[in-house]
Structure formats: C-alpha cells, structure tokens
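[1] coords please:
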Amino acid sequence: MNYSWHELYEIDRFTIKYVVLIAKSKSQFILIRNKNRTVWELPGGKIEQNEQLIEAASRELFEETGALIFDLVEIGIYQMNGEYGVVFEADVEELGELPDFEIAEIQLSEYLPEGLNYGEIYYHIYEKYQEIKISKELIKTKINLKEKAIM
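    Model (predicted):
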C-alpha cells in the first residue's frame, strides 16, 4: 500500500476525493460496519460533486453514524494509492438513529481494534492525528444537524 501524509496547505483541495473521520462520542471511537462487509472501519466516504470538505464530512458522519450535533476539525491530508483524502476529527455530542443507508451498525470502542478495513491506513492516520493534536492549535466547527446549522 502506497501511503503518505500532507499538511492541509500542501494539496489542492480540488484533488481531494475522500473524507475520513476519527469520530468519538464520550471519549470512545465510533466504528462502523458496512452492510456488505464483516469488518469494522472509521466513518468516511467520497466527496460529492460541488461539495465542500466540511459538508462531505458532516454528511458522511450523519449517514454512517446518525450523528446530529458534533464538532469537526480538519487534521490533515493522506494519500493512498495515488488518491487524496482529508482527515477530520469529530467530537460527537449527540447521536440519533442510524439512517437506513449502507451501514449495518455502529460500535463504540475505547481503542482502535486490530483488523480494521483498508489495512494499516487507519492506524497510520491515527498516529499522525495524535502527533498533530499535541503539536498544533486546531480550529473546531460546531455542526448541528437538528437545526441544520454550521456555527
């Protein structure tokens, strides 16, 4: 697997195709299991045409976890096999019902378990996330889907 990490300012935003969320609720990781898979993964997915990064992150987090109120923070950009994705931290304040899309179930976990989907990429992303969280001041954006508001 070809993998690299980039700062937010290093990559043209129009080349970014994916969002990945390190999502937590009550200090526990939110893991998802797709209806067509047997393994757990982090929430995320493709950015739709004309969609801003924060809109894509909000949409994917809601569709895959039912999150209604949360803070989002852009962390950095990863490249895997020639394609770019942006990593967000999501601190979920309120989870609603899981929408009937592609996710079968969610699970809260105190740690990232072994054997997540997509090989080692999530563990590399989490390692970089921990480094950045310690070394930089990050800007949070409050999202409230109950009121359809970005604050």
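[2] rest of the way, CA atoms for contacts and neighbours
    Noted.
[3] list the contacts of the most centrally placed residue in the chain.
    By CA atoms, centre = their mean, the chain has its centre lying nearest to Leu21, at 1.0 Å. By CA atoms under 8 Å, 6 or more residues apart in numbering, the contact list for Leu21 reads Leu42, Pro43, Gly44, Ala57, Leu61, Val87, Phe88, Glu89, Ala90.
[4] which of these fall in strands?
    Per DSSP state E, strands hold the following members of the contacts of Leu21: Gly44, Val87, Phe88, Glu89, Ala90.
[5] residue contacts, the last one?
    Yep, that's Ala90 we're talking about. Residues near Ala90 by CA under 8 Å, 6+ apart: Leu21, Ile22, Ala23, Lys24, Phe70, Asp71, Leu72, Val73.
[6] same check on the first one?
    Under the criterion of CA under 8 Å, 6+ apart, the contact partners of Gly44 comprise Tyr18, Val19, Val20, Leu21, Ala57, Glu60, Leu61, Glu64.
[7] I'd like the structure of this one too, to check against the first:
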Amino acid sequence: MLKVNFYELNTIEDNKLSFAVIMTKFNGQWIYVRHKERNTWEIPGGHREENENINDTASRELFEETGAIKFKLIPICTYAVERSEYVDYTESFGQLFYSEVETLDNLPHFEISEIKLFDDIPDSLTYPLIQPFLHKKVLEFIKSINL
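    Below you'll find the model as predicted:
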C-alpha cells in the first residue's frame, strides 16, 4: 500500500530532499514525458545530484526531460511516498514544483523518448498510485493563487 504525504516547504531538512518533480504547463496543456524504457507517461522530474540545490535539480531535470529553455519555476511543497508493506521503510522526500514553460527546444538525448501535451492527467501513468495526488496538489495550488 502506498500513501503520499505532503509537507509544507522548508519543514523537511534540505539534505533529505532526494528528487524534484515538476508539474509543467506549456500553451495551456500539461507536459507528460515517456521514458525510453517504458510505454507509460510520467511527470517530468528526477534525482538530485550530489551538492546540487533542489531548485537547480528541478531546472536541470525540466530541461533534460522536456527541452524547456525558458520557464517559471515555483516550489509547491515537499512530499514523500510511504510504503506501509515495509516495516523498516524510510520515507524518501521530493520537492514538488509547478512550471509554466514559454519556450521548448529540441528534446535532449537523455532518457526521455518523447513528450506529449495533455488537457488533463493521462490514463496510462508510470506511477498511477502517486502521480494523480501530485497533479491534484498542483491544481489546488494554482486555484489558491488564481493562476
């Protein structure tokens, strides 16, 4: 059983933030990406590199996974996925961001094979027990600040 837990920004120690996930809009639609080794869609994001600021992780991953070169990036919250079937499981934390992309360049040659624009969350998700909660959290954030 998976459970997604959300935390206010800056309530989890920075060194515990392992990854960045970026809910991204371009021309009014959501960008989802497809990894070269999968047939499903996921939110752009990835792991933090050693000594990297989590905001830099988000910017780097957004470029590497979508080709975005001009964008706004807003940190939303920290989240963790809790796996109740593992007694000794330690939460791994990520930071959730919202981005509005103005300019996309060619997709860099990394692990993503394609990006696609969606009006809503796609049906075929890589992480169907996690990604809908992240999508919903960002929608709530957008609504709360009238974006």
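[8] about what we covered before: most neighbours among the contacts of Ala90 of the first structure, which one?
    Of all the contacts of Ala90 of the first structure, Leu21 has the most neighbours under the rule other CA atoms under 10 Å, reaching 27 neighbours.
[9] follow-up on the earlier one: distance to Lys133 of the first structure for the ones in strands among the contacts of Leu21 of the first structure - can I get that in CSV?
    Below are those laid out as CSV (distance: CA to CA, whole Å):
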residue, distance to Lys133 of the first structure
Gly44, 20
Val87, 12
Phe88, 11
Glu89, 10
Ala90, 13
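[10] nearest to Ile106 of the first structure among those?
    Gly44 (13.0 Å; CA to CA).
[11] residues near Glu114 of the first structure, how many?
    Around Glu114 of the first structure there are 10 residues (other CA under 10 Å).
[12] aligned partner of it in the second structure?
    Per TM-score structural alignment, the equivalent position to Glu114 of the first structure in the second structure is Asp123.
[13] quick check: chain neighbours aside, which residue is closest to Tyr111 of the first structure?
    Spatial nearest neighbour of Tyr111 of the first structure, chain neighbours left out: Phe29 (6.6 Å); criterion: CA to CA, 6 or more residues apart in numbering.
[14] hang on, the one you found in a helix?
    No - counting by DSSP: H, G, I helix; E, B strand; the rest coil, Phe29 of the first structure falls outside a helix, being strand.
[15] and it, what is it in contact with?
    Counting by CA under 8 Å, 6+ apart, Phe29 of the first structure has contacts Ile22, Ala23, Gln107, Leu108, Ser109, Glu110, Tyr111, Leu112.
[16] quick one: the helix or strand harbouring Lys24 of the first structure to the second structure mean distance?
    Secondary structure from DSSP states H and E places Lys24 of the first structure in strand 16-25. Here strand 16-25 of the first structure, set against the second structure after superposition, deviates by a mean of 0.5 Å using mean CA distance after the TM-score superposition for the first structure.
[17] how many neighbouring residues does Leu104 of the second structure have?
    14.
[18] list the contacts for it?
    So Leu104 of the second structure contacts Thr66, Gly67, Ala68, Ile69, Lys70 (CA under 8 Å, 6+ apart).
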